[in-house]
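1. build me a model:
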Amino acid sequence: MIIPTVAIIGRPNVGKSTLFNRLVGKKLALVDDRPGVTRDRREGEARIGHFNFRIVDTAGLEDADASSLAGRMRGQTELALSDADAVLFLVDARAGLTGADRQFAELVRRSGKPVVLVANKAEGGQGLSGAYEAFALGLGDPVPLSAEHGEGMGTLLEALLEALPEAAAAQATDDWDDERDGADKPIRVAIVGRPNAGKSTLINRMVGTERLLTGPEAGITRDSISLDWDWRGQAFKLFDTAGLRKRARIDDKLEKLSVADGLRAVRFADVVVALLDATIPFEKQDLTIVDLIEQEGRALVIGLNKWDLVADQAGLLKELREDAARLLPQVKGAAVVPLSGLAGRGIDRLMEAVVATHAVWNRRIATARLNQWLGEVLDGHPPPAVAGRRIKIRYMTQVKARPPHFALFGNQLESLPKSYTRYLVNGLREVFDLPGVPIRLSLRTGANPFEKKKRTRD
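-> Coordinates of the predicted model:
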């Protein structure tokens, strides 16, 4: 199956991210009225009708010094242009052509890639008349479109099929399998942390290219960007996320959207790497982030980034691992890995920890083993009596994995003290080797079979 890559190119605020969301069928890219919301390249699987392709959302093209943030954003867009099989060049039909449109149309033309000219926001009479103005760019017939309302998608499909005839012909005789032809699904890994912890720099080093925008400015990343990566024959999908600040400090609408996007990446991940700045580790916000990861039921690995800036590394590592055990009892035993994203050190150790923690997260324990352990626990440390009545625990089973979730059956379990359930959870973690993952324990009280007969006699 030939799956071509199509890049969406255009100046800021012409609706590139809105079109991206429309094509992938999900609100993956952040959208706002102000220009310059998108900074990194975002990729997704798109489909119009029967035609499937990989779509790349890009930052708006702007003239700027190469070393500035805007210049680095433009560099990412130009890389997307060079990697694409075809280009959707967007203009704003309502605003009409601008000097920037003409300038960047020349850039697209010089790339030599097949170009589909799209006049977005063409709904209504004013938009349609503005679409005709786009003929002046010399990029062929413009496709009048409304990404927001989904109008003109059929015409866009026809233009894409004409621009990519080989892929169109191949897909006409093939059934595209959205589950990767039965191949193993990748392990989904989200990298989260406070702003400027080095998340994007780490991922760039992992994939071996400057794929994500980086720099000294805090908060560069806005969208949660996903990247496919292969490490030692195992497929991964990496998610870079916006820095998570204290809620009280988030007052900008766009930053709220960025944080919400990052939280969604955590929910869809299998393993989450909480990236800490080793020079100021375990700040209150770090603990809040780990607590969020535990609440969402994700497996956790702690990465100590910027380790090359730390003195007395052996002594500090021992101290920080002790701190992690003390401060994060809900994910006791989580791997703590020192690394340097900038220097590329510790990445293999980090990924070994990710794979091992992922296996724990998926682990299932036989009911016979669980109840053998439970019997020994009850003999050695039975639950306390409540109001003179003994709490009876009958048996335990694992109801699901991802994360490990156990059900405890018995009578009067609603009176079981929380201290005793913590005792059971800690025992499960230690005996069955479940470090670094949340453990869920449900209490299920069986119905009294004599209750109905008693009510009948009364």
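2. every contact and neighbour count from this point should use C-alpha atoms.
-> Noted.
3. so who does T279 touch?
-> Counting by Cα atoms under 8 Å, 6 or more residues apart in numbering, T279 makes contact with 306-307, 309-310.
4. now do L88
-> Neighbours of L88 in contact, by Cα under 8 Å, 6+ apart: 6-9, 115-118.
5. tell me which element L370 is part of?
-> L370 belongs to helix 367-380 when assigned by DSSP states H and E.
6. to compare with the earlier structure, here is another sequence to fold:
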Amino acid sequence: MPAKVAIVGRPNVGKSTLFNRLVGKRLAIVDDTPGVTRDRREGAARLGDLEFIAVDTAGLEEADDESMAGRMRQQTEAAVREAAAVLFVIDGRAGVTPMDRHFANWLRKQKRPVLLLANKCEGGAGGFGVAEAHGLGFGDPIPVSAEHGEGLYDLSLALIEHIAGNAEGVPGDDADELDMVEADIDIDPDAEAPAEDPNRPIQLAVVGRPNAGKSTLVNKLIGSDRLLTGPEPGLTRDAIAIEWEYEGRRVKLVDTAGLRRKARVEHKLEKLSVADTLRTVRLAQVVVLVLDGALGMDKQDLTIADHVMQEGRALVIAVNKWDAVEDRALALKEIEDRLEKSLPQARGIPVVTFSALTGRHLDRLLPAVMKQYERWNRRIPTSQLNRWLEEMIARNPPPLAGGRSVRIRYATQVKARPPTIALFAPRAEFIPESYLRYLINGLRETFDLQGVPIRMHLRKGKNPYVRDED
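-> Next up is the predicted model:
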């Protein structure tokens, strides 16, 4: 494993800005509001020839362990324990505060190499804060500007002696995957995905409304309190990726911020969190939509499910807090009926019930995820596809157009992930949407593609495998 470098400090000193600068992408949400970061986030970082894993952390605050601030601090403490070196960031313009001194005393007890950074020193600003920082006892502070990229060369020289011996380099595939989850890039949803590679992790996003138990679910799956949890809704703000393994297959679990109705999202921070979640869905392969079993499935859940299907991702419905549901048979039937009625394109989506808190029946979830992933990757041989098409047309021919029959001459699967079928028909414009739905439903039943988004495109033209056609 490459060496880890934890970035710590009190709230609003620029830790996330520095993290984004080191990883070379805007992965962490940055805002002037103190306490934006709550969970710790990891990313493949580079400074010159030095490669390591940077760890962004929540702002250090004095608080009771059971409070939200206290639980955030515990996440930061865990990051420090795992780190080969610590970057202790202060605000060079504000100088050293009593809170900085308090946590400097704490850091000295952790037996980790500490580099003191005076941030916000662009253009020579923050000279007083740099001078004052000498009194913290971590040697010469390094003046930097995370926003403008100043002082990073001096940082690399100071850092190399602490982590060069521990780092094994950041494998290219791992770095790609860490960046892939939340990189701010444009994606062509109709572009052919790369062939299935069993060595690359499955991208699994966990989404849902606030307080549905997403972070609790991820913690239970990985067997560690890696993510901040609690009764407060909206605890998670960033999409946090965690490398994991299930039955020998690598999985990249991505916990996301809760999605509320658009009309209720007013604050800038929540808008940024929602955008981060939607971007994560777009780059996922399988999405687990977590419901609160006691609340059932409401309109917002259906909106999220519809968005996942529109993005062409495989979907699994995970009903959490099932131990709190009194009439379970009725609750399950209501969820399935709601899906059938309001989301017909998601027909056959697996619905898994469990309790993330106790772990009861949680072993049902990952088999359902792997099954959906296999369906999402499925390729249907052209010969089988056209035999199926002949049977479907014989059973129910396309409706007449202008008194003339409409012929579908040929079908082929042009891509997987999700399964995408091209139909060749000279008068394609006369084939109604209702007939395409008939074909898609038949495709699901015949080839076991239940709950997987299927795209079907009509193309004018001749069968490319036949020289002459009538």
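7. quick one: end-to-end distance for stretch 213-223 of the first structure.
-> Using Cα to Cα, to the nearest Å, the end-to-end distance of stretch 213-223 of the first structure comes to 11 Å.
8. give me the stretch of the second structure that it matches.
-> Across the second structure, the stretch matching stretch 213-223 of the first structure (TM-score structural alignment) is residues 228-238.
9. same check, this time on stretch 378-389 of the first structure
-> Stretch 378-389 of the first structure covers residues 393-404 of the second structure once aligned (TM-score structural alignment).
10. identify the residues contacting that stretch?
-> The contact list for stretch 393-404 of the second structure, computed with Cα under 8 Å, 6+ apart, reads 405-407, 430-431, 435.
11. over to stretch 194-207 of the first structure?
-> 191-193, 210-214, 216-219, 221, 229, 238, 240-245, 275-277, 285-286, 305, 340-342, 344, 347.
12. please pick the buried ones from those residues.
-> Among the contacts of stretch 194-207 of the first structure, those classed as buried by 16 or more other Cα atoms under 10 Å are 191-193, 211-214, 219, 221, 229, 238, 240-245, 275-277, 285-286, 305, 340-342, 344, 347.
13. what about those, which are in helices?
-> Among those, DSSP state H puts 285-286, 347 in helices.
14. of those, closest to R326 of the first structure?
-> Of all those, R326 of the first structure sits closest to D286, with 14.0 Å by Cα to Cα.
15. show me what that closest one aligns to in the second structure.
-> By TM-score structural alignment, D286 of the first structure lines up with D301.
16. go on, L408 of the first structure?
-> By TM-score structural alignment, L408 of the first structure lines up with L423 in the second structure.
17. SS state for that match?
-> Counting by DSSP: H, G, I helix; E, B strand; the rest coil, the backbone at L423 of the second structure sits in strand.
18. contacting residues around it?
-> Neighbours of L423 of the second structure in contact, by Cα under 8 Å, 6+ apart: 408-412, 456-459.
19. who wins for most neighbours among the residues you listed?
-> Counting neighbours by other Cα atoms under 10 Å, A411 leads the contacts of L423 of the second structure with 25 neighbours.
20. next, work out how far apart that residue and Q384 of the second structure are.
-> Distance, A411 of the second structure to Q384 of the second structure, by Cα to Cα: 10 Å.
21. again with W106 of the second structure
-> Here W106 of the second structure is placed at a distance of 67 Å from Q384 of the second structure (Cα to Cα).
22. got TSV for the ones in helices among the buried ones among the contacts of stretch 194-207 of the first structure, with distance to R41 of the first structure too?
-> Below are those laid out as TSV (distance: Cα to Cα, whole Å):
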residue	distance to R41 of the first structure
Q285	28
D286	27
I347	23
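23. and which of these is nearest to L424 of the first structure?
-> Top of the list for closeness to L424 of the first structure, among these and by Cα to Cα, is D286 at 27.0 Å.
24. just checking, that closest one touches D277?
-> No: with contacts defined as Cα atoms under 8 Å, D286 of the first structure does not count as touching D277, sitting 9.5 Å away.
25. would V116 of the first structure count as being in a strand?
-> Yes: counting by three-state DSSP, V116 of the first structure is located in a strand.
26. just give the nearest non-adjacent residue to it, would you?
-> Closest residue to V116 of the first structure apart from its sequence neighbours, by Cα to Cα, 6 or more residues apart in numbering: L88 at 4.9 Å.
27. the one you found sits in which helix or strand?
-> Secondary structure from DSSP H and E places L88 of the first structure in strand 86-92.
28. mean shift between that strand and the second structure?
-> Compared with the second structure after fitting, strand 86-92 of the first structure deviates on average by 0.7 Å (mean Cα distance after the TM-score superposition for the first structure).
29. distance-wise, check the residue of the second structure most remote from its centre relative to V319 of the second structure.
-> Most distant residue from the mean C-alpha position of the second structure: G403, 51.1 Å away (Cα atoms, centre = their mean). The spacing between G403 of the second structure and V319 of the second structure, counted by Cα to Cα, is 50 Å.
30. kindly reformat the contacts of L423 of the second structure as TSV containing secondary structure and distance to E340 of the second structure.
-> Conversion of the contacts of L423 of the second structure to TSV gives the following (DSSP: H, G, I helix; E, B strand; the rest coil; distance: Cα to Cα, whole Å):
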residue	secondary structure	distance to E340 of the second structure
I408	coil	29
R409	coil	32
Y410	strand	30
A411	strand	28
T412	strand	28
M456	strand	20
H457	strand	24
L458	strand	26
R459	strand	30
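31. pull the contacting residues for the aligned residue in the first structure for R21 of the second structure.
-> In the first structure, the residue equivalent to R21 of the second structure is R22, according to TM-score structural alignment. By Cα under 8 Å, 6+ apart, the contact list for R22 of the first structure reads 147-148, 150.
32. kindly report the same for A324 of the first structure.
-> A324 of the first structure neighbours (Cα under 8 Å, 6+ apart): 332, 334, 336.
33. what does the last one align to in the second structure?
-> Taking TM-score structural alignment as the alignment basis, one finds that V336 of the first structure is matched in the second structure by V351.
34. secondary structure class for the residue lying closest to its match once chain neighbours are set aside?
-> Leaving aside its chain neighbours, V351 of the second structure sits nearest to I317 (4.7 Å; criterion: Cα to Cα, 6+ apart). Under three-state DSSP, I317 of the second structure falls in the strand class.
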